[in-house]
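[1] Sequence unavailable; structure follows:
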């Protein structure tokens, strides 16, 4: 995505006349700050390794510690798996482009990356909704919590979060890459995301933009509304508690999830609810950088530092490793 080869040389390889169809794109990435490619490479590599390590630790302790064998931590471990997959689809490609100082990507590779980004992003939205439902049942209906959120229900919820997204994402990716791309082959982005790719399509993309809106409404806005409704009822229930300690504990168990929801949905909704042409390229890259890299970096830190059960499990794990 960053490169020193002249634009003319790359365009002769991948860009033809306006009447010809492109077979390759060039991810420009952050070419406007090309002097800092070494710094960016080191920073992104460190962030990637940190995300892998932190989420792997969460998966390990939630699967092995008996005190964490609850639906809340079952969802959290699956959320960490999604986070690992999500950054693996984006950051390694960025690192390769930084190292090679090129940004060439075939249309099939671009379509594959977009498909996985959308699939994992949609799964993350639905998992956050399932986690909010778990908190709603735990706080608003505690007497029936074990019955309602049994292991079978949790497995079905996680499976539906993964499987329901796949056909929609494949269909949307196919629809976008069925368009004809001609003229410029330069994507002013560091990943193959919907808004910058649509800008390179020839002809009218109105139907594709409407499809993006519809899918964004289904997998971004509807889950977000459900989360807001769940937390509205949770807050009302908490405020009715007579014990100040009980209120603090209830708020503590929900605050981490709520912070993650605000961070993720805030940037994702702005990006996909205005796919083209309202969003400037620089703002689009900044938002994408936020929800593809910064949010996955912050999520395990938020869940770890604000959760006493995970901190205790982590201390146990460290003590076992040191003895």
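    That came in fine, so what should we check first? Remember, predicted model here, so these are calculated numbers, not experimental data. Numbers count the residues shown, from 1 in each chain.
[2] C-alpha only now, for contacts and for neighbours.
    Fine.
[3] so which strand or helix has residue 10?
    In the assignment (DSSP states H and E), residue 10 maps to helix 7-14.
[4] putting a second one here so we can go through both:
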């Protein structure tokens, strides 16, 4: 049996906020609350949800850039939380990250050769200066840039080219895992397609597993085989993208899918939403975190937290009444077709 490239168990992350008053205790932000996740090798995985749901916090913890309050994170069988800093540094060559802002993540004072070679210095590579130069040239070519671009600085490139430089930097150590946090959100739509096609080609060429952090369902649907939907620090639905977005089971996933505009489509079903206030992440939650916004919520939802359970072919959902939400959606689809 193939070893998962990422195994996350009971992951929690809390942030202590500064005290607003001498007479009140400091507030706590419950960013991640019991995340369980498994990513298989060479099956790119998408993590979607609204801004502030905990996606980027999860990405930083996977990369070892932040420590969880509880739980474990294993990359290729090693718990990156428990190992020493020296061991983590040694592992760095096997997992890299592409950040959201292609300009802000590149040092404007360094030329491209220095930027792309930076991970080699970080992991203590013994390659000579000429070997590093050759490797940078080879990597730039693999992402659609020219070896001559090594002498340029970030400001001399377009947004799409800068993101290619950032991808080359992540690729230079030939990692088996790359975490991409909103890798195309800052780019024009036409450039987004180019970068996504590049990432898919790299996945096939080098056998890389990508973890995409995104709020764009179309990006995840195109680039990933599997995905998880996060709401207020909890996974509410998970499964193959082909099932997740064609037959969403959780009311929150349904609302995300229905919010995507479709040209020429009339009478689209809009998931039932209750006009109530959003829950805050500065208080421990009881029951279903989405109950306050769900039109199907019952008393059980407000007092009992639903567990993530497999319902079919690896498709999991954390909803007490997902059968009812699915029936409502199917009935609405039939009505739309009839009209």
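    The structure has been received and is ready for your questions. Predicted, not measured: the structure shown is a model, and the values here were computed from it.
[5] What's the TM-score once they're superposed?
    Remark: TM-score between the superposed chains equals 0.26 [TM-score structural alignment, normalised by the length of structure 1]; 141 aligned residues with a CA RMSD of 6.5 Å.
[6] Off-centre distance for the helix or strand following the helix holding residue 10 of structure 1?
    As assigned by DSSP H and E, the chain's next helix or strand after helix 7-14 of structure 1 is strand 24-27. Centre-to-centre, strand 24-27 of structure 1 and its host chain are 23 Å apart (CA atoms, centre = their mean, to the nearest Å).
[7] In terms of secondary structure, what does the helix or strand following strand 24-27 of structure 1 contact?
    Using DSSP H and E, the helix or strand that follows strand 24-27 of structure 1 in sequence is helix 37-64. Where contact means 3 or more CA pairs under 8 Å, 6 or more residues apart in numbering; DSSP states H and E, helix 37-64 of structure 1 is packed against helix 71-100, helix 295-305, helix 308-322.
[8] Taking helix 37-64 as reference, get the angle to the longest one.
    It stands for helix 71-100 of structure 1. 160 degrees (axes from the mean of the first three to the mean of the last three CA atoms, to 10 degrees).
[9] can you pull the buried residues of whichever helix or strand comes after helix 71-100 of structure 1?
    As assigned by DSSP H and E, the chain's next helix or strand after helix 71-100 of structure 1 is strand 104-106. Buried residues in strand 104-106 of structure 1, counted by 16 or more other CA atoms under 10 Å: 104-105.
[10] which element follows strand 104-106 of structure 1 toward the C-terminus?
    Toward the C-terminus from strand 104-106 of structure 1 - assigned by DSSP H and E - lies helix 107-140.
[11] angle of that next one against helix 71-100?
    160 degrees.
[12] Output the contacting helices and strands for helix 107-140 of structure 1.
    strand 24-27, helix 71-100, helix 145-148, helix 151-163, helix 165-177, helix 222-239, helix 244-272.
[13] okay, the angle between that helix and helix 165-177?
    Using the same axes, to 10 degrees: helix 107-140 of structure 1 against helix 165-177 is 140 degrees.
[14] List the buried residues for helix 107-140 of structure 1?
    107, 110-111, 113-140.
[15] Pull the distance from it to the chain's centre.
    Worked out by CA atoms, centre = their mean, helix 107-140 of structure 1 lies 7 Å from the chain centre.
[16] Pipe the helices and strands packed on helix 107-140 of structure 1 into a markdown table and attach mean neighbour count per row.
    Shown next, in a markdown table, are these (neighbours: other CA atoms under 10 Å):
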| stretch | mean neighbour count |
| --- | --- |
| strand 24-27 | 24 |
| helix 71-100 | 20 |
| helix 145-148 | 14 |
| helix 151-163 | 15 |
| helix 165-177 | 16 |
| helix 222-239 | 17 |
| helix 244-272 | 17 |
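[17] Can you give me the neighbour number for residue 9 of structure 2?
    Per other CA atoms under 10 Å, the neighbour tally for residue 9 of structure 2 reads 15.
[18] Likewise for residue 59 of structure 1?
    For residue 59 of structure 1, using other CA under 10 Å, the count is 19.
[19] Look up how far residue 7 of structure 1 lies from it.
    Note on residue 59 of structure 1: its distance to residue 7 of structure 1, by CA to CA, to the nearest Å, is 44 Å.
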